Structures are given as C-alpha cells and as structure tokens.
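[1] Have a look; sequence and predicted model below, questions after that.
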Amino acid sequence: VHLGASGGPVLAEGLGSLEAIRAASVEEIASVEGIGPIIAASVFNFFRDPENNRVVDRLLELGVSPTVPERSTSPQTLTGMNIVVTGGLEGFTRDSVAEAIKERGGKSPGSVSKKTTAVVVGADPGASKLTKAIELGIPQLDEAQFVHLLDTGELPS
C-alpha cells in the first residue's frame, strides 16, 4: 500500500476503524480529505487480497491494536494554512511547533513554496527558507506573532 507516513492516521480518522477501512469502497476511501484516487485504489486493492487479510488478522490475534488518532480539541485557527518554521524558537521544540500547527488544522511543510501562508523566523534561521519567503512575498513572523496566529488565526497586518 502506498499510503505514506501521514496517510494512515488521515485514513483512520476519516473512516473511523480498521474494519471500516477494510469494508470501504474505493470511492469511500477517496472521499477522505487528503486521500487521492491512486492511494484509495491501492488501499482498496490491498484489502481485496486474501493473503494481506490473513496477515492483518494474524497481527490482530497477536495483540496489535490499531487506534484512531484522537481528534484535536484545539481551536482550528490554522485550517488551510501552510506554516514553515525556520530557526529555533524559545517556547517550542521542533516537534512541538509542528504539533501545535497540526493540532490547529494547519500544515507544517519543511520548505517554502508559493502555497506557504507564513514563515516563522526564530534564532539562526535557514538562509534559503528566509530568502525564498522574501522572494515570494510571504509574511515572516517572529515567535510572538506566531503565538498570536496560533491563538487567533490572524496574520499580523
């Protein structure tokens, strides 16, 4: 299955359980936001193979217990936003800043592109990310502005 690291949780959250994924049609799988038709067909075909189902059943018998990721209770202030972080932030680790963005419905890609909403600039930022943000006219935020964005979803004017 060509699902990728983020696809599994997206699919689990979208359909709710392993049994629902196993029983889903290609269309139902593809209707999950973030899952395209190629991935949907791959997942569907995986569960149509009896040998794959035997392996999954055996894993379940051995105690493997797939869980659906908990839905975030954080306000979805960053829905649809792509926030790139460069440099170190005082109040966040690299992992916690990405998690804070994701919990609020945003994405935290590793590079700047025309789809980037804002770049958070911390201590010792990467020159290439900063240069690209300036070239593309993407807003650059300091840590305080980033925290405001997390709380409100509003970019500074």
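    Noted; the coordinates are in hand.

[2] Going by C-alpha atoms from here, please, whenever you check contacts or count neighbours.
    Noted.

[3] Stretch 134-146: end-to-end distance?
    Stretch 134-146 has an end-to-end distance of 17 Å (criterion: Cα to Cα, to the nearest Å).

[4] quick one: the helices in this protein?
    Using DSSP state H, the helices found in the chain span residues 7-15, 18-23, 26-30, 37-46, 50-61, 94-103, 127-136, 143-152.

[5] excluding its backbone neighbours, what's nearest residue 84?
    Residue nearest to residue 84 in three dimensions, not counting chain neighbours: residue 119, with 4.7 Å by Cα to Cα, 6 or more residues apart in numbering.

[6] what's the distance between that neighbour and residue 45?
    Applying Cα to Cα to residue 119 and residue 45 gives a distance of 39 Å.

[7] more neighbours, these two?
    Legend: neighbour count by other Cα atoms under 10 Å for residue 119 and residue 45, higher for residue 119 (25 against 15).

[8] where's the more buried one relative to residue 129, distance?
    For residue 119, the distance to residue 129 (Cα to Cα) stands at 8 Å.

[9] here comes the other one, which I'd like you to weigh against the first:
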Amino acid sequence: MHWRSFTAGAILVLLLMTGSYLFSLGPKETSSHSVTEQVEAAIPFDAVTITPLRVIYGKEVPFEGKIELRQALAGKFAQKIIIVNFQASGEHADKSKINIVWENGEVETVYPGTKDRIFPPEKRAKQITVVGYSVRERRIFQDSNRKGNLSWEIHYEPVEM
C-alpha cells in the first residue's frame, strides 16, 4: 500500500515539473513599439586583406644520429619567414641546424637556440630542411649515434608563382 502512494506522488511531482517547464518555454511577447534598425554599411572588397599564414613545426621530435627532415611547403615558395623557435638536444646538438635554400640558390643556416628570427619579406625560400645531429665523435673508433630531440616552429606565407 505504501508503494502505491509513493508512485502516485512521484508521478504527480514529475507532471508538475514538466508542466511548469513547458509553460516557461511558451511564446514570448515583445513590445510592438520597439523597432530594430538595421544599418547596412558598404564595405569595400579591398578593405581587409587576408594573407594565408602557414606554420611548420615539430615538438620534441626524437631521432638518433643524423637526420634530415625536409619540410613540405604549401605553394612553390615560402616568403615572410619567421623562425619562432629552434631547439636541439643530444650530444653535439650544436651541429644541428635549419637550412633554408633561397630562390637564387643561396643557402642560409640557422643554429639551435634561435628565437624570433625574421627574414626579409622579399626573400623567397624554395626549400627548408631541419637537420638533427647527435653523435658521439671518436678519433680512433667509429662514431656512435646518440639519441636527441628537435623542436622547431616556422611561420611563412606561401607563394604560388
């Protein structure tokens, strides 16, 4: 007998809650006196210029010995290049580098520890390669590979010429 009264009470409470919820969702009346004005501003098409910015990066990329990681560029060339960060760890990590081959064939090298290096915007790179080096160098015996890590972030604007 007790369970029947409990069930009836629970159903009644559920119906009351559902009814009050549906009542609160009813149509809202707005004042007929308020008028919203829409202002259409003519924005010229050349007012905003959006330049596509690309980012190539690697975070704590593990390697062993020597490695060359050629970066895939969107477009034929990269311009307005900014090396935000380049770090290398491992044995003789100071021999790691980023090689940038410019459009005229000139090669520029950037070494670990570089931050916020901005290249002239008119220079266009056709290839960017991250080179990792972590080797125990020995005079008599053969060099032995060691583990290292590379981290880099490069921003650029693609060029399709």
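    Received the coordinates, thanks. No experiment lies behind these values; they were computed from the predicted model shown.

[10] Give me the TM-score for this pair.
    Once superposed, chain against chain, the TM-score is 0.18 (TM-score structural alignment, normalised by the length of structure 1); 56 aligned residues with a Cα RMSD of 5.7 Å.

[11] in structure 2, which spans are strands?
    Taking DSSP state E to define them, one finds strands in structure 2 at 54-71, 77-89, 97-102, 107-110, 114-118, 124-136, 144-145, 147-159.

[12] now the ones you listed in a markdown table, with mean neighbour count and distance to residue 11 of structure 2?
    Listed next are the strands of structure 2 as a markdown table, based on neighbours: other Cα atoms under 10 Å; distance: least, Cα to Cα, whole Å:
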| stretch | mean neighbour count | distance to residue 11 of structure 2 |
| --- | --- | --- |
| strand 54-71 | 15 | 58 |
| strand 77-89 | 21 | 63 |
| strand 97-102 | 20 | 71 |
| strand 107-110 | 14 | 74 |
| strand 114-118 | 13 | 67 |
| strand 124-136 | 22 | 69 |
| strand 144-145 | 14 | 74 |
| strand 147-159 | 19 | 61 |
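
[13] among those, which is nearest residue 23 of structure 2?
    strand 54-71 (52.0 Å; Cα to Cα).

[14] tell me the angle of that closest one relative to strand 77-89?
    Counting by axes from the mean of the first three to the mean of the last three Cα atoms, to 10 degrees, strand 54-71 of structure 2 points 70 degrees away from the direction of strand 77-89.

[15] got the strands of structure 2 as CSV, with distance to residue 15 of structure 2 columns?
    Converted to CSV, those look like this (distance: least, Cα to Cα, whole Å):
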stretch, distance to residue 15 of structure 2
strand 54-71, 56
strand 77-89, 61
strand 97-102, 70
strand 107-110, 72
strand 114-118, 64
strand 124-136, 67
strand 144-145, 74
strand 147-159, 59
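
[16] Please name the nearest non-neighbouring residue to residue 69 of structure 2.
    Sequence neighbours aside, residue 130 is the residue nearest to residue 69 of structure 2 in space, at 5.0 Å (criterion: Cα to Cα, 6+ apart).
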